[in-house]
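A.B. asks: A predicted structure for the sequence below; I have some questions about it.
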Amino acid sequence: MVTVPRSLWHEPRPADAPPIGRLDWLLVGVFTAAASVESIIRPDLAWRPLVAVLALALIPALLWRRIRPLTATLIGWGVAGLLAVLQLTAHVGDLYAMMAVLILLYALVRWGSGREIAWGTAFVTVVVVLGMYAGSAGWADVFGGTVLLLLIVALAAVFRYRADLWQRRQREIRNQERVALARELHDIVAHHVSAIAVQAQAGGVVAATQPATAAEVLAAIESEATRTLAEMRSMVRVLREEEAVAYEPQPGVADLPALARAGVTPAVEVSLDGAASRLPRPVDAALYRLAQESLTNAVRHARNATRVGIAVRREGDAVRLRVSDDGQTPPGPVPEPGFGLLGMAERAQLLGGSFAAGPGPDGGWVVEAVLPVAAKA
């Protein structure tokens, strides 16, 4: 009994097998014409009608070679084996057009599962041995035929491996994109929910004494919640898609002024020093998300903060982001960084930059990130 390696035996079919198309029908037409012409013009062909009919039986196999590779191989090479048996018993001739069965062997290795390849190649081996015996092939013919079959199998295996490697790379790229989008989703939700919570607290304070102001706060909360839901749906739709889909471009430094706000505690001030243009897209998006996450942390955790400043400044071949607040720094050692700070540090390091966060010299909390303009790919 032949022992089949476990890795090959459990190998699934490739998922990218194309359906029957124009090239398949063109192949069928060329083969039909070649087999028909050869069966008519060859003077030495015995049992001409039978050989022509058997040759034309390969047509379904040529069409099914990718979607049903084992079935196509059994049909095509089965016809070749039948002709070999008839050649032994009744001296039936053969057609050169039957070389089309080599295409079926290629398709079996390229598109078949591991089990299909094992069973199909075993069947092809039996047919080849039978054909060589029926044709009284010499050692040179045996060697040449064996080399040809091995070359076809090797070529199919190489193309199969290259296609599998390409698909794995594409899946890895998509997974990396999904991780980045998941980080974006976290930043979006954290920022907007924090803003909603702060506005709701402010609305509760002024509801009894300033109904008009409370109504404005409620309208702002509604607008913020609507915007949050829209961005979340866009991100979740992208995360669910297997292939790339079109979605809105990520915000950048030029969008930071939209984070500014007055009349609500803490007030947010944004300052851009010539850094809002001519930035690579990864750096541009990273600066925005770093500023957004830092603002979210300040709104949620800064004690008694009345002001949060966001400043972006171009420094030669780098861009510096500084987010600071005037809150009270609790006494004692600096706590261990949470997932938010770790995520921001990772984002900066991926672009070849630096990140620091801690108490400011004049109190409050300061976050600083320096990213090179020519970020690493």
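C.D. replies: Great, that's in hand.

A.B. asks: C-alpha from now on. contacts and neighbour counts both.
C.D. replies: Noted.

A.B. asks: quick one, what contacts Ala84?
C.D. replies: Ala84 sits next to 130-131, 134-135 when contact means CA atoms under 8 Å, 6 or more residues apart in numbering.

A.B. asks: Use this one as the comparison:
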Amino acid sequence: MLREDLRTLWTEPQPPDAPARVWRDWALLAAGLAGVALEAILRENVVWRPVAVVFAVWLCLLPLWRRTRPLATVTLAFGSVLLLAVAPLVAAPREPVGLYTAGAVVLLLVYALPRWGSGREIVLGVTVILAVGTLCVLMDDTPVVEKAVGLVFLLLPGVVGAAVRFRGTARERQLEQVRSREREQLARELHDTVAHHVSAMVIIAQAGRVLAGTDPSAAVEALEGVEEEGARTLEEMRAMVAALRDRGVGAELAPPAGVADLERLVRIPGGRLRVGLELDGELDALSPAVDAAVYRIVQESVTNALRHAVDATELVVRVAAQRHTVRVSVRDDGRRTGRGRDGYGLTGLRERATLLGGTLRAGPGTGTDRGWHVEAELPRARSESGARTRPRR
């Protein structure tokens, strides 16, 4: 388990949105240089003042590359710290060399390593930090407790940087899940819309071809029906394409179809099926999600009947609103052949019903009640328990 975690960390890429430099970097550089100047002028007990100032200025410049080269900046910074720690051991006086401003800059680079580095850079950089920190602790004469506190204080900015990165990554994953669900919903809407309209156009065209020789006026009527269905398809597809465009403010979309559009949906001019529609109960106050789901269930069921119901002559659609639920029933009197599994349409309907906290069943009738039956039960308002039980993808 630990080996897999380390392998995952080692292969972690850099964050893709790391800016090279922003105005804050120049403000930080100005503040650092001002701190170096003030400390060099006002502080009296600075050992090797020129050397300390040069190293401090050098460290103040390194944060300009902390996002694009986090490992290099950490290595250079802690290499400089190690040189300053070793210098008193080989020359007099044996006192710490350096400015406090330089120490603050080093903490900023420790923060930047896990925040902007790749997994490989984080592992190597932490190794450098621990190695240099351990050497500095061993060369120092302070008590053990103070050494431990100092080491923890050195690593604390790195923990903060890792937490900030984790939070950003989690938010990006959440946004990607939202985008994925939106794409899935649009794909489902596109399938339902195109499949229904194209199936209706095919049926109308077949009827027109049969009647063309005996009744030209009926053939013209069938062509008008094809034209109407084609225009309606283009209209709905334009709305979906507009939803996919990135316009910043948002596209002006047509409202989603609902129960009020079912009468237009079941009108199939020139078709071979008699479609009956029965609406019962208060269907005007449904929530938008349930209203759209009822329409899509009926639309997909009618489309499947037109395409797959052999010898069917009648299709009955019933939508009944009760106190807490809405029941949808679509039944034809034909027979199905060559369908061993559900297609994308029925799968999408089941997912839609489950998301709303309802159920959907589709299959052949039993006993003398032949044909294909689709039965759905949806709550009038979205069920929170149903939404929670559905796993997020």
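C.D. replies: In hand now; what should we look at? All of these numbers come straight from a predicted model, not from anything done at the bench.

A.B. asks: After superposition, what's the TM-score here?
C.D. replies: The pair, once superposed, lands on a TM-score of 0.82 when counted by TM-score structural alignment, normalised by the length of structure 1; 371 aligned residues with a CA RMSD of 3.6 Å.

A.B. asks: on that earlier part again, hmm, which two among the contacts of Ala84 of structure 1 are most spread apart?
C.D. replies: Greatest spatial distance among the contacts of Ala84 of structure 1 (CA to CA): Leu130 and Gly135, at 8.6 Å.

A.B. asks: more crowded one of the two?
C.D. replies: Per other CA atoms under 10 Å, whichever of Leu130 of structure 1 and Gly135 has more neighbours is Leu130, with 18 against 13.

A.B. asks: quick one on the thing from earlier: a markdown table for the contacts of Ala84 of structure 1, including secondary structure and distance to Gly316 of structure 1?
C.D. replies: Compiled in a markdown table, those are given as follows (DSSP: H, G, I helix; E, B strand; the rest coil; distance: CA to CA, whole Å):
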| residue | secondary structure | distance to Gly316 of structure 1 |
| --- | --- | --- |
| Leu130 | helix | 77 |
| Gly131 | helix | 76 |
| Ala134 | helix | 81 |
| Gly135 | coil | 79 |
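
A.B. asks: what's the neighbour count on Arg24 of structure 2?
C.D. replies: When neighbours are defined as other CA under 10 Å, Arg24 of structure 2 has 10 of them.

A.B. asks: likewise the one 5 residues further on?
C.D. replies: For Leu29 of structure 2, the number of neighbouring residues by other CA under 10 Å comes to 19.

A.B. asks: my guess is it contacts Trp58, does it?
C.D. replies: No. Leu29 of structure 2 sits out of contact with Trp58 when judged by CA atoms under 8 Å, with a separation of 10.7 Å.

A.B. asks: any chance you could map the strands in structure 2?
C.D. replies: 274-280, 314-321, 325-332, 359-364, 372-379 (DSSP state E).

A.B. asks: Which of these sits closest to Val294 of structure 2?
C.D. replies: Checking the strands of structure 2 against Val294 of structure 2 by CA to CA gives strand 325-332 as the closest, at 7.0 Å.

A.B. asks: In a markdown table, list the strands of structure 2 along with distance to Leu286 of structure 2 and mean neighbour count.
C.D. replies: What follows is the strands of structure 2, written out as a markdown table (distance: least, CA to CA, whole Å; neighbours: other CA atoms under 10 Å):
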| stretch | distance to Leu286 of structure 2 | mean neighbour count |
| --- | --- | --- |
| strand 274-280 | 13 | 14 |
| strand 314-321 | 9 | 19 |
| strand 325-332 | 9 | 23 |
| strand 359-364 | 17 | 17 |
| strand 372-379 | 9 | 22 |
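
A.B. asks: Turn those into JSON lines, columns for distance to Val47 of structure 2.
C.D. replies: Supplementary listing: these in JSON lines, determined by distance: least, CA to CA, whole Å:
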{"stretch": "strand 274-280", "distance to Val47 of structure 2": "91"}
{"stretch": "strand 314-321", "distance to Val47 of structure 2": "86"}
{"stretch": "strand 325-332", "distance to Val47 of structure 2": "82"}
{"stretch": "strand 359-364", "distance to Val47 of structure 2": "78"}
{"stretch": "strand 372-379", "distance to Val47 of structure 2": "78"}
